[in-house]
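Participant: test case, fold it:
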Amino acid sequence: MVLLESQVKLKTGSIAPDFELLGIDDKKHSLNDYSNYKGILVIFMCNHCPYVKAKVDALNELYEKFGNEIAIIGINSNDSTDYPEDSFEAMKETAKEKGFKFDYLVDETQEVAKKYGAMCTPDPFLFNSQKQLVFHGRIDNAMKPDDSPTEKTMINNMQKLLSGEKIENDFDPSIGCSIKWKEN
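Facilitator: Reported below is the predicted structural model:
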């Protein structure tokens, strides 16, 4: 298992790359579907990564706190041929099992992950209502699956976004398993 830190491809102020992806609700979702929100949180994630599994409660807490005001979108870009536990069917099972209420989409071609510069799972990107990047980075400061967070980084930044405050530290690398890229 390769551990990666997220890297910067999109800079603060960059516009969120558009996408049209199939969700576990069997509907296509595009970025424009989320235009009525005060912000958009895109999280590159998957089913099998221990780093994502450790954040299940934190992901659900983000949705409970902010889901009405900030759209939360999980995107799985892993190669499900080599990692069948990240297949579309497994995504549906995982979401049901873990109680995910946010949209969970599959990036079959991996093009969306490449456009965003996503490297690891989880790799979160927070955008304002104009779809400009305001924060790229960790959900909290628990960097290993067994750690307990002492700082809820994403909650703090989502609150700042909603109250119109500037997010000073706009890049705070997330750590996780590498996205499982397809062999070319």
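Participant: from now on I want contacts and neighbour counts done on CA atoms only, so please keep to that.
Facilitator: Fine.
Participant: going along the chain, name the strands of the chain.
Facilitator: Counting by DSSP state E, the chain has these strands, from start to end: 3-5, 20-23, 28-30, 39-44, 70-76, 103-106, 120-121, 123-128, 133-137, 171-172, 175-178.
Participant: let's see this one next to it:
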Amino acid sequence: MLLDTPLCDFGWKAPDFTLKSFDGKEYTLPEQVGDNGLLVAFICNHCPYVIAAVERLAKDAVTLKAQGINTVAVMSNDYLLYPADSPANMKLFAEKYQFIFPYLVDEDQSIGKAYGATCTPDFFGFNNVSELQYRGRLDDAGSGDSDGRTPELLDAMRLVAQTGTGPAEQQSSVGCSIKWR
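Facilitator: I've put the predicted structure just below:
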């Protein structure tokens, strides 16, 4: 099912989390916020929208890291019904796309629900005090050619790094529904 995400609720505070990565290491929200912000990306391994964008996401995360913005990815799907999203497959996915960021398992789906995540991919860009400043798509390339893309998320997060505030104009992300229990 194709879904559009809601638009940005500027200033909304990021719900705290403690989640484990596919290898069992724990991560918390406060330790993940960079000097200039944090990108929380709800993704999974099997969604065609994620697969179409994941290389660009991985590259953009490297650029953001250099600008003081960290990234975490959260997988909230019910992986018992969708084994392609299992922690073992998350590890393979993260290695394949050379993630420099933690890829976390939302085992009980509480974090996806707390954030109001609706689809994969779903992007939440926070400033350095964990206030939401971007809720939009990665770019305008969709599943097509990315050579001439406008990197909307990257540009928005650069603005957040410089000013603490995201752009007024944002295009919602589109993807597959999160697989709730």
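Participant: follow-up on the earlier one: most tightly packed of the strands of the first structure?
Facilitator: strand 120-121 (a mean of 31; mean count of other CA atoms under 10 Å).
Participant: mean deviation of that one from the second structure?
Facilitator: In this overlay with the second structure, the average offset of strand 120-121 of the first structure from its partner residues is 0.4 Å by mean CA distance after the TM-score superposition for the first structure.
Participant: measure the nearest residue to F93 of the second structure once chain neighbours are set aside to G68 of the second structure for me?
Facilitator: Leaving aside its sequence neighbours, F93 of the second structure sits nearest to N45 (CA to CA, 6 or more residues apart in numbering; 6.5 Å). Distance, N45 of the second structure to G68 of the second structure, using CA to CA, to the nearest Å: 27 Å.
Participant: who has more neighbours out of these two?
Facilitator: Shown here are N45 of the second structure and G68; by other CA atoms under 10 Å, N45 has more neighbours (24 against 17).
Participant: the more buried one pairs with which position in the first structure?
Facilitator: Mapped onto the first structure by TM-score structural alignment, N45 of the second structure lines up with N47.
Participant: which ones are touching the residue nearest to the spatial centre of the second structure?
Facilitator: Centroid-nearest residue in the second structure: A41, 0.7 Å away (criterion: CA atoms, centre = their mean). Contacts for A41 of the second structure (CA atoms under 8 Å, 6 or more residues apart in numbering) come out as 71-74, 121-124.
Participant: likewise R138 of the first structure?
Facilitator: Contact partners of R138 of the first structure, counting by CA under 8 Å, 6+ apart, are 122-124, 153-154, 172-175.
Participant: mind putting those residues into TSV with distance to Q132 of the first structure?
Facilitator: Putting these into TSV (distance: CA to CA, whole Å) gives the following:
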residue	distance to Q132 of the first structure
P122	20
D123	17
P124	14
T153	19
M154	16
D172	17
P173	18
S174	19
I175	23
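Participant: could you dump the strands of the first structure into TSV and include distance to E97 of the first structure?
Facilitator: Converted to TSV, these look like this (distance: least, CA to CA, whole Å):
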stretch	distance to E97 of the first structure
strand 3-5	26
strand 20-23	16
strand 28-30	22
strand 39-44	19
strand 70-76	15
strand 103-106	13
strand 120-121	19
strand 123-128	22
strand 133-137	26
strand 171-172	30
strand 175-178	21
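Participant: those: which one's closest to S148 of the first structure?
Facilitator: Minimum separation from S148 of the first structure across these (CA to CA) falls at strand 175-178, 14.5 Å.
Participant: what is the neighbour count of the closest residue to V52 of the first structure other than its chain neighbours?
Facilitator: Leaving aside its sequence neighbours, V52 of the first structure sits nearest to P122 (CA to CA, 6+ apart; 5.7 Å). P122 of the first structure has 32 neighbouring residues, counting by other CA under 10 Å.
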